[in-house]
Each structure stands twice: as structure tokens, then as C-alpha cells.
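Undergrad: task: produce atomic coordinates for the following.
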Amino acid sequence: MLVKAYAKINLSLDVVGKREDGYHLLKMIMQTIDLYDVLKMHKIKNGIHIDCNKKYLPCDNRNLAYKAAELFMHKYNIKDGISINIVKNIPAAAGLAGGSADAAAVLKAMRDMYVPEIHNSELIKMGLDIGADVPYCIIGGTALCEGIGEIVTPLIPFRNHILILIKPFFGVSTKEVYKNLDINKVVRHPNTKLLIDAIRRNKLSVLSKNMKNVLENVTLRKHFILREVKRELIDFGALGALMSGSGPSIFAFFDDMLKAQICYDKMKIKYKETFITRTI
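TA: Predicted coordinates:
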């Protein structure tokens, strides 16, 4: 079985509180983009075997795809083993939910292979045990995500909008970013209602000018180069630019493919992991 695991971007990210267990309470608008890993899966006699085209990624139980397979096999008493080959295209440690997307793809594929009658709600419960972004990645599309990520409300699709995505040469730790966030010092929060209305009316310019991610308060302060990336994207004609998740990836929307292509050609020279893609 061949499956695609799609990356996500955050059109907004707000931290609205903190639970007693330390988890932050979020309110964010997520969007699937046409950048994906390819997973080739087939049954084997026993065990879980993972291999990947990126040698720096672990292929044992540190890999979220491995964890997803292990969790599914245990819950549904699957006696077969599974082999998973991952062709990784989504940058790692980038704020794009690459690992979570792989885990969600594994859960959905194993559902199709073994217990097709179970609903997405069951997969979402399992997904939350793997990572906060996995429930959204199971649903995909355009969605409002709340709680610690487990409350996923689909929105009107915001598809087919052009964007440039840049992953700088370094990664960031999501755990460290949240650890260093002081909610009390966040002055500007996303206007989630306004953004949802812009999505409903398909107003790219309104959305682009009002995107907000409160985690930029941490990551952009530590990595000044990200401010420069945002500035360059705007200079090339982007309608708006934002960091995705905890970073360091920066994306920017364009309303003209020629402008986007010129921007891509120039930025690709400076940043190896530069992509031109669309919302889907």
C-alpha cells in the first residue's frame, strides 16, 4: 500500500492557557499543503520494520510512524508484522508536523488494511497518545484546532492558494519553545474570528495580513535570521509571511504565480530547503 503524508502550516497559533500537567492550551488554524512524504507499507511475518531515505532519522521506536504501528497492532491484536518505507520530503524539526503526518498516515493505512469499519474518532484517540498534531493530520484540510490539539473542527476549505515555504538550515525543539514562552508577555494575539471569516469568504489578502503566531515571540527572538527571511519574502511581493508551528519554517502567500516563481528561484539559492506549493 502506497500512502501520502501531507505537511501542515499554521495560519494562526494562539496559546490561551496552560493545564496543570504543563500542557499548553491552544487555539490555532491549521492548513494542509501539497508537500508530502511517501510511505510504502506491506505486511511481513512479524515485527515492525522501518527504513527511510534520510539516514539522520531514527527507524526504531523513536520514529512516530513506528509508534503508530505499534499502538495500532497492540490495540487491535494484529499478529502480522508491518514494513514501512518512508521517502521523506517534509523537512524535519521544522514546524510542519512531518513526523505526525507520517504517524497519521500509518494509522489510516493500517485501519484500511485490517479494520476498515472503525471511525476517525478512534484513530484520533490513538493519535493523541503519539503527538498533539496527529489528530489534525488524521483529518487534514482547513481546521480549527483547540485544547492540546485534540479538538479538531473542520472549516471551509482554503484550497489552491500559492505559497513559498522556507526551512532554514537549523531545526528547533518544540518542547524548548513552549518552555520559554511567557504567555503574560504576549501582547498581540491572533484574531481567530476574523481569520475564519476570511477563510469563509476566500479572502487571501485579508488572511495574509492578519496571520499571527505567538510562538514567534520565542523563536524569532532567538533566531534573527527568521525576521530577515520574512522581510525578504514580503520584498518579493508576498501578501504576508508567518512562522509555522514552533518554527523555524517560514511560509508566505502569493496571489501571482510569476512573483512566487521569481521569489522561489532567488530564495532557493540561499536556502536549500525552499519549496513552492499550494494549500489543498
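
Undergrad: please count neighbours and contacts with C-alpha atoms only from this point.
TA: Fine.

Undergrad: what's around residue 163, how many residues?
TA: Per other CA atoms under 10 Å, the neighbour tally for residue 163 reads 26.

Undergrad: now do it against residue 260, distance only.
TA: 7 Å (CA to CA, to the nearest Å).

Undergrad: give me the three-state assignment for the nearest residue to residue 105 once chain neighbours are set aside.
TA: Among residues not flanking residue 105 along the chain, residue 5 sits closest, at 5.5 Å (CA to CA, 6 or more residues apart in numbering). At residue 5 the chain is in strand, as set by DSSP: H, G, I helix; E, B strand; the rest coil.

Undergrad: my guess is residue 5 meets residue 40, correct?
TA: No - taking contacts as CA atoms under 8 Å, residue 5 lies outside contact range of residue 40: 10.9 Å.

Undergrad: now the second one, please; I'll put the structures next to each other:
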Amino acid sequence: MDRIVLKSFGKINLGLDVVRRRTDGYHEVRMIMQTVGLCDTLTMRKTKGEKISMKCDLSFLPTDRKNLVYQAIELMKERYHISSGVAVDLKKRIPVAAGMAGGSSNCAAAIKGMSQLFGLDLSIEEMCEIGVSLGADVPYCIWGKTALAEGIGEKLTRLSPMPDCWILIAKPGISVSTAFAYKNLKLDQLEKHPDIDGMIRDLENQDLDGICSKLENVLETVTIPKHPVIRDLKEHLLEHGAEGALMSGSGPTVFGIYKEKHTARRALESLRGIQDVKQAYVVRPV
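TA: You can find the predicted model right below:
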């Protein structure tokens, strides 16, 4: 195999709770993660020599050692004594720096791609071990589907799949730093925490109404006061038929859950004239 094409899927958080801040500065979390059908595409191929080369259709993204894809390939070349060069072509659709783990997902795809391209036949556990050294969300992106993430995000438990539905993803034209969101989270002032255990039961029972009633993300207590457009976007989706709406990850992407495709499509059309919305898609859970 000299060339491989991989899909790199984005994620949303159905629930995001922060349990405590550790002495090393990291935060312990309990999150329910869900892969969605919005994906980037990685084309990877072997090349002569030992060089790693990378290009991307978004000119502002780095294509050197600052990119997690490059880092993953470099790490695996060294770890498995791979002398061949690797060329990567990345085409982006997942919103960048938007709470959908696009960079982590690209990194996970690169790890899988290296395993397949060079016949390493790595297990999920071996790939996750590589992934966690590059980013806390990378192991989940290797797993995909529906999962509970604990610790700093690297302790994963497979959950029952999300009931079939339609998900409208909307990215406003702002950026939110993950570091900013966690640094400014006031854990001692949180009035309530997401019902993660209740949502796990709703997933087991395939209760979409129950899931939608429990959507909660404690990082909204940081991002919404600074960026009210996130609240406005949630309200807009609810007013246009969403069963529930939430900010994903550290934001600013907002998603709404719909039972019917036509309702989700109408809501998507309603966003066309809103200047603050830069990207919007209707997708399904993966």
C-alpha cells in the first residue's frame, strides 16, 4: 500500500462536566462524546527519501511541526524506525478551533493511516497510547462513536449509541481559546453540574427526549458572558425546532438536535441570513 485516504470525523459533547482542577494544572472531566458525520479528508502516501511534507486547503493552518498530524507522523516514524517519507494532503470541513476536536481527529486519522500505510497492525490500545502523548482528545478520536471520557479525557468507556436524529452544527465567527475557557472556569461557583449518569441511562434506553433535556456544558458559564452570540445561537436553534441545543467543547460551535430532517433543514436555511454564522451543516450521529 503506497497511498491511503482517510475520513477524519468531528465530535460534539452531549455533556461536559469538570470535576476538579489538578495540581499539575490540568482539569479532570466527565464528558459524553459523540462522533458526527462532518469530516475532513486526509490523503497520505509514501514518498522517496525521509521527508514529511504536508499541505492543507486552509492557508492559515500550519503544515509543519506545529500541526498534530505532522507530529504524529514524525513520532511514529521514529518509534517504528520508518525510513520512508510521507506526504499528507489535508482538506478541511470541520470548523477550526471550535470545540469539535478537528485537530485531534486529524491526528487520530494520521496515526491510523501510518499503521495501515506501513503494515504496523497496531491495536486500538497501542494507537491510543501514541495519541494521548499528543493530545487529551486524540484517544477518543481514535475510538469514535459514543463514549464517556474521564480523567483529562483519556479514560474512555464505550456507551450505547446515540439514537438516530439530525444535528445542526453552527459555528459563529468568533474564536474561543480552550486554555481561556478552562482557566476562567470558577468551579466553586457552579450552581449545578450536568447529569452525566442520567444521560448514560437515557442512551441505554434510546431516550432522545431524555438526552435533549440533559444537554449541559459547564464551560458555557465562561464563554456565554464573554460571547453572548453563543447564547443567541442556542436560542435561535430552539426557536426553530431543536429538541435541545448546546455549545460543544470549549466552543464556540453550537449544535441543535432535531427529530426530523426537514425541521433541521429549515433551521439551517434560517441561519443563511445571520451574519454571525460562518459555517453551518446538518449531519447525523456516527
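
Undergrad: overlay the chains and give the TM-score.
TA: Between these two chains, after superposing, the TM-score reads 0.98 (TM-score structural alignment, normalised by the length of the first structure); 280 aligned residues with a CA RMSD of 1.0 Å.

Undergrad: let me see the contact set for the residue nearest to residue 105 of the first structure.
TA: Residues in contact with residue 5 of the first structure (CA atoms under 8 Å, 6 or more residues apart in numbering) are 36-39, 98, 101-102, 104-105.

Undergrad: ok, now residue 204 of the second structure?
TA: For residue 204 of the second structure, the contact set (CA under 8 Å, 6+ apart) comprises 159-161.

Undergrad: shared neighbours of residue 163 and residue 260 of the first structure, which are they?
TA: Counting by CA under 8 Å, 6+ apart, the residues touching both residue 163 of the first structure and residue 260 are 254, 276.

Undergrad: residue range for stretch 201-218 of the first structure in the second structure?
TA: Aligned using TM-score structural alignment, stretch 201-218 of the first structure spans residues 205-222 in the second structure.

Undergrad: ok now the matching stretch, how far from the chain's centre?
TA: Put simply, stretch 205-222 of the second structure sits 16 Å off its chain's centre (CA atoms, centre = their mean, to the nearest Å).

Undergrad: what residues sit buried inside it?
TA: Using 16 or more other CA atoms under 10 Å as the test for burial, stretch 205-222 of the second structure gives 206, 208, 210-212, 214-222.

Undergrad: straight-line length of that stretch, end to end?
TA: By CA to CA, the extent of stretch 205-222 of the second structure from end to end equals 32 Å.

Undergrad: and the contacts of it?
TA: Here stretch 205-222 of the second structure makes contact (CA under 8 Å, 6+ apart) with 13-18, 162-163, 181-182, 184-185, 190, 193-195, 198-199, 202-203, 243-250, 257.

Undergrad: what do you get for stretch 104-112 of the first structure?
TA: By CA under 8 Å, 6+ apart, stretch 104-112 of the first structure touches 1, 3-5, 39, 65, 68-69, 72, 117-118, 123, 127, 134-135, 137-138.

Undergrad: which residues of the first structure does stretch 10-24 of the second structure align to?
TA: Counting by TM-score structural alignment, stretch 10-24 of the second structure pairs with residues 7-21 of the first structure.

Undergrad: for residue 125 of the first structure, which non-adjacent residue is spatially closest?
TA: Using CA to CA, 6+ apart and skipping residues adjacent in sequence, the residue nearest residue 125 of the first structure is residue 135, 7.6 Å away.

Undergrad: what does that neighbour correspond to in the second structure?
TA: Per TM-score structural alignment, residue 135 of the first structure is aligned with residue 139.

Undergrad: cool, and residue 54 of the first structure?
TA: Using TM-score structural alignment, the partner of residue 54 of the first structure in the second structure is residue 58.

Undergrad: can you count the residues close to that match?
TA: Residue 58 of the second structure is flanked by 13 other residues according to other CA under 10 Å.

Undergrad: surely it meets residue 89?
TA: No - using CA under 8 Å, residue 58 of the second structure makes no contact with residue 89, being 11.0 Å away.

Undergrad: from the chain's centroid, how far away is the host helix or strand of the residue nearest to residue 125 of the first structure?
TA: Element membership for residue 135 of the first structure, per DSSP states H and E: helix 134-139. Taking CA atoms, centre = their mean, one finds the center of helix 134-139 of the first structure at 10 Å from the center of the full chain.

Undergrad: ok, average deviation of that helix from the second structure?
TA: Compared with the second structure after fitting, helix 134-139 of the first structure has a mean deviation of 0.3 Å; criterion: mean CA distance after the TM-score superposition for the first structure.

Undergrad: how much space between residue 32 of the second structure and residue 256 of the second structure?
TA: From residue 32 of the second structure over to residue 256 of the second structure (counting by CA to CA), the distance is 16 Å.
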